[in-house]
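Visitor: Fold the following, please.
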Amino acid sequence: MNQIERLERLPLRDDLRGQHPYGAPQLDVPILLNVNENTYGVPQDARDAILKAVDDVLAGLNRYPDREFTELRRALAAYLGHGLAAENIWAANGSNEVLQQILQAFGGPGRRVLGFPPTYSMYPLLASGTGTEYVSGARAADFSLTAESAAKQVRELAPNIVFLCSPNNPTGTALGNDVVEAVYEAGSASRTVVIVDEAYAEFAHDGTASAIALLPGRERLIVSRTMSKAFALAGARLGYLAAAPEISDALRLVRLPYHLSAITQATAVAALRNSDSLLANVEQIKIQRDRIVAGLAGMGLQPAPSDSNFVFFGGLEDPQSIWAGLLASGVLIRDVGIAGHLRVTAGTEAETTAFLTQLAVLLGH
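Guide: As a prediction, the model looks like this:
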């Protein structure tokens, strides 16, 4: 009896039968450029600060942590600026848990969430896990999304929740705030909660607007962020959001007790106090990202403009063989299941060189 057959013997919810869990390949290769991690790692001064902060809380691990993670919320508000205060902030174990809590509070049976694929593949899984109907909206042929198109779809479908991923994963392109404003207004009659997922915001080109600027006066608007990418803390699992204070009040109704450990809180606060050091590599990553875009274009491929730390590119006749050829040379990138396309994370200069060099070999350049 195989694993699927054993699973089918359990009284699993009907809507989960046949579903597959999220998961990128976890392979042991020298160069990992498939899950958009910050490959530079944590600088030594930040490591020292985190170690001290964690050591300071170890004596109290027999007690529950601050349920309201007050110090962390203050630190996150200060980092974001825009006049935000602690009451505008919520956090959880990665932005996926933040999004899950939002769906638990505002989604559920009989409610629907609208996404615009290709986009982050966790959105339909989060919907399924919370019993929320997931509806796929439409993008243009070049994967862009205009304010007019998005607003029209929201008015027609009247979803309870909308996901807007900006910069979008896997395409890497940022949305203009005009799209966010149009979607928010279009959802007024249906009281639609609008989530702008800005997991990669720190990598955006200068002048790219954040939806955080739109928060005042919009109680149904939520902007989610993460410390996994720009802060190089994917292993720490800390995601957060900025929104009207009543959003946090709603999430308190569904969060698990003491959901953020004292160690997680201490790690995140120490990292925020060393944000200059941790974010110093962001500019280096952006340089490598732009180098990848230029290099791919020079090979006759079609890279999408990227405001993230990865590049989505098309023009491949056989992306699976390219993916396999790169893997055989020790470079793991991501096949996102879109015909003719692959996605690669911008790593260090050496990692980028290895990727571009081997890709050129595989393409016969």
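Visitor: only C-alpha atoms for contact and neighbour calcs from this point on.
Guide: Noted.
Visitor: Please enumerate the helices of this protein.
Guide: 3-8, 44-58, 70-80, 95-106, 122-129, 147-157, 177-186, 245-251, 262-273, 275-298, 319-328, 349-362 (DSSP state H).
Visitor: for the last one, the distance to its chain's centre please.
Guide: So the one you mean is helix 349-362. Between the centre of helix 349-362 and the centre of its chain there are 26 Å (Cα atoms, centre = their mean, to the nearest Å).
Visitor: between the helices of the chain, which gets nearest to F312?
Guide: helix 275-298 (8.9 Å; Cα to Cα).
Visitor: roughly how far out does the closest one sit from the chain middle?
Guide: 18 Å.
Visitor: And for stretch 209-228?
Guide: 14 Å.
Visitor: Show me which positions of it end up buried.
Guide: 209-212, 214-215, 220-228 (16 or more other Cα atoms under 10 Å).
Visitor: ok, so of these, who is nearest L316?
Guide: S228 (30.0 Å).
Visitor: With adjacent residues omitted, what lies nearest to that closest one?
Guide: Closest residue to S228 apart from its sequence neighbours, by Cα to Cα, 6 or more residues apart in numbering: A234 at 3.8 Å.
Visitor: Ok, E283 next?
Guide: In space, E283 is closest to F203, 7.8 Å off (Cα to Cα, 6+ apart).
Visitor: What about the one you found, how many residues nearby?
Guide: 23 (other Cα atoms under 10 Å).
Visitor: For it, list the residues it contacts.
Guide: With contact taken as Cα atoms under 8 Å, 6 or more residues apart in numbering, F203 is in contact with A230, V282, E283, I285, K286, D307, S308, N309.
Visitor: measure the first one to S224 for me?
Guide: Distance, A230 to S224, by Cα to Cα, to the nearest Å: 14 Å.
Visitor: again with the third one
Guide: Using Cα to Cα, one obtains 22 Å as the distance from E283 to S224.
Visitor: cool, the fifth one as well?
Guide: Taking Cα to Cα as the measure, K286 falls 21 Å from S224.
Visitor: Same question for the last one.
Guide: For N309, the distance to S224 equals 17 Å [Cα to Cα].
Visitor: before we go on, could you also do this sequence so I can check it against the first one:
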Amino acid sequence: MTSLSDLPIRDDLRGREPYGAPQLDVPVALNTNENPYPPSEPLVRAIGAAVMAAAGSLNRYPDRDAVALREGLAEFLNTDTPGAGLTGRRVWAANGSNEIIQQILQAFGGAGRTALGFEPSYSMHPIITGVTGTRWINAFRDEDFGIEPEAAVRAVEEHRPDVVFLTSPNNPTGTALPLDAIEAILAAAPGMVVVDEAYAEFRRAGTPSALTLLDRHPRLIVTRTMSKAFAMAGTRLGYLAADPAVIDALLLVRLPYHLSAVTQAVARTALGHAGELLGSVDALRRERDATVEWLRGEGLRVADSDANFVLFGTFPDRRRVWQGMLDRGVLIREVGPPEWLRVSVGTPREMDAFRDALKTAIKESK
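Guide: All right, here's what the predicted structure looks like:
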């Protein structure tokens, strides 16, 4: 049989592994940062009705530019960040934030161009960078997983990247960036600056969004997703806010009719029920903060988190701890710096199971 190595794939793809967190059938899955609360029955019926309405015209192509959806997303962002002043003309949507990132790199990256990020961070940034033929540069984070503005500016001035990725709150650490750090990088960057705010709805009170900087910085892009706080991971809907000229650039690389009529219908229905879907955010924040406190009480190191997950450690053999928890039906993520693990915040019952499994796994790993 033919193997991958026998095919004439690009040389830079040889030896790579596909991205993916383990998808295992376990009683407690806390490894992919999903919102653990499913849509209510009334919302399920509303989504079903919207899909049924869309089904009647599936013989026709969908709205190519998703105009109504983009207007709805702009309205939501204006509510989330008062004063943002966004319109549909300044918002773009795609199949998950990963396609958003891919389109950005297709438009502003590519052969002979570079993208710079500060790892540990979202692992798909360098992966998509490489897939688009762009060279990745890692400028690294501080020991506390933050970004020191002066050091970041020096890295930008040294490498002159075409795209800079900033993740706030950061994945996998949960660390949020202050706006002055973002603005310092914007002032130094010669190209585009992308602030990935996939977990922004979970940020602690008083933590601002980079959306407030858009009017002053035409090369700033702020990305969001409906996969996390909106509890719509299965919908695959990511979006961004930027200057209208940025949207024009993305139109050059987007595939025709990239968002199906069904995806648009589901996403618009979800936006119409945003209050319900985001109703669990406060509870998840409280559970996150309680988890941080408990982990520190157990003598573990914990990164401050503005997201719906917690990075904790350190373990001489994190795989043994991870496996010990999996053996007890609790799946967390082996990701980020060596010796650290990450847990997504689940329901109170799931977090009770997490604590019991972790205590036992740590004891048995010694």
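Visitor: export the helices of structure 1 to TSV and tack on mean neighbour count and distance to R334 of structure 1?
Guide: TSV is the format used below for the helices of structure 1 (neighbours: other Cα atoms under 10 Å; distance: least, Cα to Cα, whole Å):
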stretch	mean neighbour count	distance to R334 of structure 1
helix 3-8	10	25
helix 44-58	15	29
helix 70-80	18	30
helix 95-106	22	20
helix 122-129	19	15
helix 147-157	17	28
helix 177-186	19	28
helix 245-251	16	33
helix 262-273	22	28
helix 275-298	18	15
helix 319-328	17	8
helix 349-362	17	12
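Visitor: Now render those helices as JSON lines, adding distance to Q26 of structure 1.
Guide: Shown next, in JSON lines, are those (distance: least, Cα to Cα, whole Å):
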{"stretch": "helix 3-8", "distance to Q26 of structure 1": "19"}
{"stretch": "helix 44-58", "distance to Q26 of structure 1": "25"}
{"stretch": "helix 70-80", "distance to Q26 of structure 1": "31"}
{"stretch": "helix 95-106", "distance to Q26 of structure 1": "19"}
{"stretch": "helix 122-129", "distance to Q26 of structure 1": "17"}
{"stretch": "helix 147-157", "distance to Q26 of structure 1": "35"}
{"stretch": "helix 177-186", "distance to Q26 of structure 1": "35"}
{"stretch": "helix 245-251", "distance to Q26 of structure 1": "32"}
{"stretch": "helix 262-273", "distance to Q26 of structure 1": "24"}
{"stretch": "helix 275-298", "distance to Q26 of structure 1": "22"}
{"stretch": "helix 319-328", "distance to Q26 of structure 1": "12"}
{"stretch": "helix 349-362", "distance to Q26 of structure 1": "18"}
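Visitor: right, and L300 of structure 2 touches G313 too?
Guide: Yes: using Cα atoms under 8 Å, L300 of structure 2 and G313 qualify as a contacting pair, with a distance of 5.7 Å.
Visitor: Neighbour count: those two, which is higher?
Guide: G313 (19 against 14).
Visitor: Apart from its chain neighbours, what residue comes closest to that one?
Guide: Nearest to G313 of structure 2 is W340, by Cα to Cα, 6+ apart, at 4.5 Å.
Visitor: Just give the number of residues close to the one you found.
Guide: If we define neighbours as other Cα under 10 Å, then W340 of structure 2 has 23 of them.
Visitor: and what of M1 of structure 1?
Guide: 6.
Visitor: Return the residues in contact with it.
Guide: Going by Cα under 8 Å, 6+ apart, the list of residues near M1 of structure 1 is empty.
Visitor: what's the spacing between the residue nearest to G313 of structure 2 and T79 of structure 2?
Guide: 36 Å.
Visitor: same question, L271 of structure 2
Guide: L271 of structure 2 is 12 Å from T79 of structure 2, by Cα to Cα.
Visitor: In contact with E246 of structure 1, which residues?
Guide: Taking Cα under 8 Å, 6+ apart as the test, what E246 of structure 1 contacts is E219.
Visitor: again with D180 of structure 2
Guide: So D180 of structure 2 contacts P149 (Cα under 8 Å, 6+ apart).
Visitor: Need the counterpart of it in structure 1.
Guide: Alignment note (TM-score structural alignment): D180 of structure 2 maps to D178 of structure 1.
Visitor: aligned partner of N93 of structure 1 in structure 2?
Guide: By TM-score structural alignment, N93 of structure 1 lines up with N95 in structure 2.
Visitor: residues near its match, how many?
Guide: N95 of structure 2 has 17 nearby residues by other Cα under 10 Å.
Visitor: Just to check, it is in contact with L240?
Guide: No: with contacts counted by Cα under 8 Å, N95 of structure 2 stays clear of L240, the gap being 11.7 Å.
Visitor: The residue nearest to G313 of structure 2 maps to what in structure 1?
Guide: Per TM-score structural alignment, W340 of structure 2 is aligned with H341.
Visitor: close enough to count as contact, its match and W323?
Guide: No: using Cα under 8 Å as the test, H341 of structure 1 is too far from W323 to be in contact (10.1 Å).
Visitor: can you tell me how far the residue nearest to S228 of structure 1 sits from F313 of structure 1?
Guide: For A234 of structure 1 relative to F313 of structure 1 (Cα to Cα), the value is 24 Å.
Visitor: Which one's more surrounded, those two?
Guide: F313 (23 against 18).
Visitor: Please report how far that one lies from R63 of structure 1.
Guide: F313 of structure 1 is 49 Å from R63 of structure 1, by Cα to Cα.
Visitor: before we move on, what about L251 of structure 1?
Guide: Taken as Cα to Cα, the span from L251 of structure 1 to R63 of structure 1 is 23 Å.
Visitor: List the residues that contact N168 of structure 1.
Guide: So N168 of structure 1 contacts T119, Y120, A174, L175 (Cα under 8 Å, 6+ apart).
Visitor: Quick one: map the second one onto structure 2.
Guide: The equivalent of Y120 of structure 1 in structure 2 is Y122 (alignment by TM-score structural alignment).
Visitor: what does P25 of structure 1 give?
Guide: Checking TM-score structural alignment: P25 of structure 1 goes with P22.
Visitor: repeat for T132 of structure 1
Guide: T132 of structure 1 maps onto T134 in structure 2, by TM-score structural alignment.
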